[in-house]
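Trainee: below are the sequence and a predicted model; questions follow.
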Amino acid sequence: MKKVTIPYLWELKRKGEKVVLLTAYDYMMAAIEDMLGVEVILVGDSYGTTLMGYSDTLPVTMEEMLVATRAVARAVKNAMLIVDMPFMSYQVSPEDAVRNAGRFMKIEGVDGVKLEGGANIAPTVERLVKCGIPVMGHIGLLPQSIKQVGAYRARGRTDTEVKQLIADAKALESAGAFCIIVEAVRKEVTPLIKEAVDIPVYGIGAGPHCDGQILVVYDILGLTLLPKVPKFVKKYADIKSIIEAAIKQYIEEVKSGRYPDDKHSY
């Protein structure tokens, strides 16, 4: 697979070919995803809830995201690499956004940043794009706004919400975003968003009509301690059970003295 670029993603949309997006937070996972042909790898701020033990994404810092991004960037050769800008790294002012996004873009291999919000952050998106920083938009359910909205629920349930989603998508496109992530939106609404803009619309819990799909890699691997995952998550493996069985066996063998045996001794 050749290096994924913005024109390449636009060409795939024109051809009607779906794009595969997935999160990664470390070198090993990113290397596997890149090798298998994942086209867009996102260093998501879900890093905080999957690896740092936070209850939501709000505590994630620039420093934490920079560490994860450097690790992932070392592994990625062909996929497009996008980085989530963490909470309060871009909301205060366009100047803050440019400064912080610039820190990510200075990492070799990073291809752009992702911001949550619609029309309200369009001026910031426009400023970033004018500085030469590609921006992936994100509308619908906005995890960084959980304290305001109070609950993780699907969007697009009312005419007002649908109109706002379409307006947000148009505002992001006008500001220069090269694509949009639509999260937790009713599947009947996504085609309306796609019709309103020319740029690719990728979904996470937004139904089958998107130009591509993104999920959290730990979710699809079944590697989570959450008692309940979102409805849109499909578990493709149960890695957690495999890890538990391996560690349990290791504990038993060490306690019993069966490990190390002659085969595993010098």
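Mentor: Happy to help now that I have it.
Trainee: only C-alpha atoms from now on, for both contacts and neighbour counts.
Mentor: Noted.
Trainee: pull the number of nearby residues for Met65.
Mentor: Using other CA atoms under 10 Å, Met65 has 21 other residues around it.
Trainee: that one reaches Asp45, doesn't it?
Mentor: Yes - using CA atoms under 8 Å, Met65 is in contact with Asp45, at 7.2 Å.
Trainee: so what sits against both of those two?
Mentor: Counting by CA atoms under 8 Å, 6 or more residues apart in numbering, the contacts common to Met65 and Asp45 are Pro86.
Trainee: leaving out sequence neighbours, find the closest residue to Ala75.
Mentor: Of all residues beyond its chain neighbours, the one nearest Ala75 is Ala31 (4.8 Å), with distances taken as CA to CA, 6 or more residues apart in numbering.
Trainee: quick one, strands of this structure?
Mentor: For the chain, applying DSSP state E gives strands covering 19-23, 40-43, 80-84, 112-114, 135-140, 179-183, 201-204, 212-215.
Trainee: here's the one I want to compare it with:
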Amino acid sequence: MSVAVTVKALMPADIRARKGNHPIVCLTAYTTPVARLADKHCDLVLVGDSVGMVVHGLPSTVGVSLDMMIMHGEAVRRGLDRALMVVDMPFGTYEESREMALRNASTIMARTGCAAVKLEGGETMADTIHFLTQRGIPVMAHIGLTPQSINTLGGYKVQGRGRDAERVERDARAVAQAGAFSVVLEKIAETTACKITAAVEIPTIGIGASASCDGQILVVDDMLGMFVEFRPKFVKRYAEIAKDAGQAMSAYAAEVRNRSFPGMEHVFADAVASTAKIAAQA
């Protein structure tokens, strides 16, 4: 008699408890097949608004909509059993007011089945983070380089250098005190990232920050070599899927043009021909 094995999904409290312990492995995912692969290796899977750039071809994350995040969130949910699922709140869905953030975060959670949302901003978003967490919505914070603010930041610049370090450190303390269960540190000077990790009581998840962070996250299309339009310094490519896919498509195109594909093994004989062949072999 077989016994069904139930896999317990990780929750925000489980990630929070990993502070200072085993490093937290995180990746983005936007589709069911990739989510299934990531679930075998990751503690946390983020449905990132980076989907706008790497899947939909947008120039930045600013144009990503709530409906887009929900659609991809639903797809990712179908591929996860164990990893904690977090969904990015897109630009313009939480900044106006705490109440607006609550409505949209509630919609994301209800529609996708995710266990938490992520939003960008430090001190300026601390009140909203507190408001959400007090109403049952776990929040992952995101400070340092915040891509949704690219127009005001003036580019994808390193944050937390020199005199700017104090501002980023204040942001980290503010989101931790507000109740975030973890915080992403993006493109922050290594020394500053180390100081923040030592100072706050919640796990820090680095992306272009420091190996001393409590965990790391990368955009899956970047680390697999699927997105090749540009390559940030902090990205390590563990595969070159775009290159391999290009070579495969080239081989396919050549075989179609010289009529070597499909071969006999890829086509279907009619019933009369199949019966005759069987009779001949008897």
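Mentor: Arrived safely. Here the structure is a predicted model, which means the values were calculated and not measured.
Trainee: tell me the residue in structure 2 aligned with Arg186 of structure 1.
Mentor: Superposed on structure 2 with TM-score structural alignment, Arg186 of structure 1 falls opposite Ala189.
Trainee: swap that for Thr124 of structure 1, sorry
Mentor: Match for Thr124 of structure 1 (TM-score structural alignment): Thr128.
Trainee: could you point out the longest helix of structure 2?
Mentor: Counting by DSSP state H, the longest helix found in structure 2 is helix 241-257.
Trainee: for the strands of structure 1, give me JSON lines that also has distance to Thr69 of structure 1.
Mentor: Listed next are the strands of structure 1 as JSON lines, based on distance: least, CA to CA, whole Å:
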{"stretch": "strand 19-23", "distance to Thr69 of structure 1": "11"}
{"stretch": "strand 40-43", "distance to Thr69 of structure 1": "6"}
{"stretch": "strand 80-84", "distance to Thr69 of structure 1": "7"}
{"stretch": "strand 112-114", "distance to Thr69 of structure 1": "11"}
{"stretch": "strand 135-140", "distance to Thr69 of structure 1": "16"}
{"stretch": "strand 179-183", "distance to Thr69 of structure 1": "19"}
{"stretch": "strand 201-204", "distance to Thr69 of structure 1": "21"}
{"stretch": "strand 212-215", "distance to Thr69 of structure 1": "18"}
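Trainee: turn these into TSV, including distance to Tyr54 of structure 1 and mean neighbour count.
Mentor: Formatted as TSV, the strands of structure 1 follow (distance: least, CA to CA, whole Å; neighbours: other CA atoms under 10 Å):
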stretch	distance to Tyr54 of structure 1	mean neighbour count
strand 19-23	17	22
strand 40-43	16	27
strand 80-84	16	25
strand 112-114	20	24
strand 135-140	21	26
strand 179-183	20	26
strand 201-204	21	26
strand 212-215	19	20
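Trainee: so which of those strands gets nearest Glu173 of structure 1?
Mentor: Glu173 of structure 1 lies closest to strand 179-183 among the strands of structure 1, at 7.6 Å (CA to CA).
Trainee: give me the angle between the closest one and strand 135-140.
Mentor: Interaxial angle of strand 179-183 of structure 1 relative to strand 135-140 (axes from the mean of the first three to the mean of the last three CA atoms, to 10 degrees): 20 degrees.
Trainee: follow-up on the earlier one: quick one: contacts for the residue nearest to Ala75 of structure 1?
Mentor: Applying CA under 8 Å, 6+ apart, we find Ala31 of structure 1 in contact with 72, 75-76.
Trainee: what does it align to in structure 2?
Mentor: By TM-score structural alignment, Ala31 of structure 1 lines up with Arg36.
Trainee: what about that match, distance to Gly162 of structure 2?
Mentor: Computed as CA to CA, to the nearest Å, the Arg36 of structure 2 to Gly162 of structure 2 distance reads 42 Å.
Trainee: tally of neighbours for the match of Thr124 of structure 1?
Mentor: 24.
Trainee: nearest spatial neighbour of it, skipping sequence neighbours?
Mentor: Arg98 (5.0 Å).
Trainee: pretty sure that neighbour is in contact with Phe131, am I right?
Mentor: Yes - judged on CA under 8 Å, Arg98 of structure 2 makes contact with Phe131 at a distance of 6.6 Å.
Trainee: the aligned partner of Ala253 of structure 2 in structure 1 - how many residues pack around it?
Mentor: With TM-score structural alignment defining the correspondence, Ala253 of structure 2 maps onto Ile251 in structure 1. Using other CA under 10 Å, Ile251 of structure 1 has 13 other residues around it.
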